[in-house]
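In: fold the following for me, if possible:
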Amino acid sequence: MDHTITVAIIKGLSIVTAAAVPSIITYIVSSKYFKKRDYRKLESQYLIALKDIEYLLEVERIHCRRNMEMLDQSHRHNSRKAVEIETQLSWSGKNSQKRVYLKRAKLEEKLNETKPS
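Out: Have a look, this model is predicted:
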């Protein structure tokens, strides 16, 4: 075999090996890592968090309704502002009562579908 052909074959194999080795290692590591994760447990914890958010929003709604009955003002805005000032926590608005309800319903449906028989 000619020397240039041998060099070309070695270069070609080097390029293929250089591309294949990281891909294979990534696949092996990720498959081992992701098999260990319990997604069902994470989804259950997420469902609990959604229920807690929904509960706290309902507590706020009832509290504001009582304020409205007693004081003719709900004081929702003032209460949220006080929380922001005192705790540096802020309301993103991404978890409104309706959004949380829809997320929870979708997740519960998914968990019921994947429940082992």
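
In: CA only for contacts and neighbour counts going forward, please
Out: Fine.

In: just the element for the residue nearest the centre of the chain, please.
Out: By C-alpha atoms, centre = their mean, the chain has its centre lying nearest to Tyr46, at 7.9 Å. According to DSSP states H and E, Tyr46 maps onto helix 39-71.

In: the helix or strand following that helix: how far from the chain's middle?
Out: Next in sequence after helix 39-71, counting helices and strands by DSSP H and E, comes helix 76-87. Per C-alpha atoms, centre = their mean, to the nearest Å, the displacement of helix 76-87 from the mean C-alpha position of its chain is 26 Å.

In: let's see this one next, to set against the first:
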Amino acid sequence: MQNIVIDNLLVMAIIKAVGNILTAAVPSTVTYLIGRKLINQRKLQEKLNLALSDIQYLLLLEKLHCREHQIDVGQSKKQLMRDCVKHETNLSLSGRFTFSRINRELSSQTRSQINSKPIRPSRQYSAF
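Out: Coordinates of the predicted model:
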């Protein structure tokens, strides 16, 4: 009879210890996962901004290059060069990222970063 009481106490102590460990481990794990997701999201946003800046640079480079052709030859040859690239590499310009759209996207992201303040969660009061 005494063995059963000791066994019950031992099982109860083990369950309590596992409960305490889980009480600490679960919130820590969730916080880690959410933090990692936010960090990855920021890294992706930085990569997107860098890619948009590169596209913006390349579009401006194409514009200046076409202007030089216009002055020298009398034609910009922009469409001719785009057709050559499409024919040789099977790559084509989608038209989704024009110079003005990129400017608009980058400026809206800058505004949202400036206006975004950390929001303090509202306090929840217990009934007890």
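
In: care to give me the TM-score?
Out: The TM-score (TM-score structural alignment, normalised by the length of the first structure) is 0.65; 87 aligned residues with a C-alpha RMSD of 2.3 Å.

In: re earlier: distance of the counterpart of the residue nearest to the centre of the first structure in the second structure relative to Asp54 of the second structure?
Out: Here Tyr46 of the first structure is matched to Leu48 in the second structure, going by TM-score structural alignment. Counting by C-alpha to C-alpha, to the nearest Å, the gap from Leu48 of the second structure to Asp54 of the second structure is 10 Å.

In: which non-adjacent residue is nearest Cys66 of the second structure?
Out: Ser76 (4.5 Å; C-alpha to C-alpha, 6 or more residues apart in numbering).

In: aligned counterpart of that neighbour in the first structure, please.
Out: The alignment partner of Ser76 of the second structure in the first structure, by TM-score structural alignment, is Ser74.

In: so which other helices or strands are in contact with the helix holding Tyr46 of the first structure?
Out: Packing partners of helix 39-71 of the first structure (3 or more C-alpha pairs under 8 Å, 6 or more residues apart in numbering; DSSP states H and E): helix 97-113.

In: list the buried residues for the helix it packs on?
Out: Neighbour counts using 16 or more other C-alpha atoms under 10 Å place Gln97, Val100, Tyr101, Lys103, Arg104, Leu107 of helix 97-113 of the first structure among the buried residues.

In: what do you get for stretch 42-53 of the first structure?
Out: For stretch 42-53 of the first structure, the neighbour count (16+ other C-alpha under 10 Å) marks Leu47, Leu50, Lys51, Ile53 as buried.

In: closest to Val7 of the first structure out of these?
Out: Leu47 (59.6 Å; C-alpha to C-alpha).
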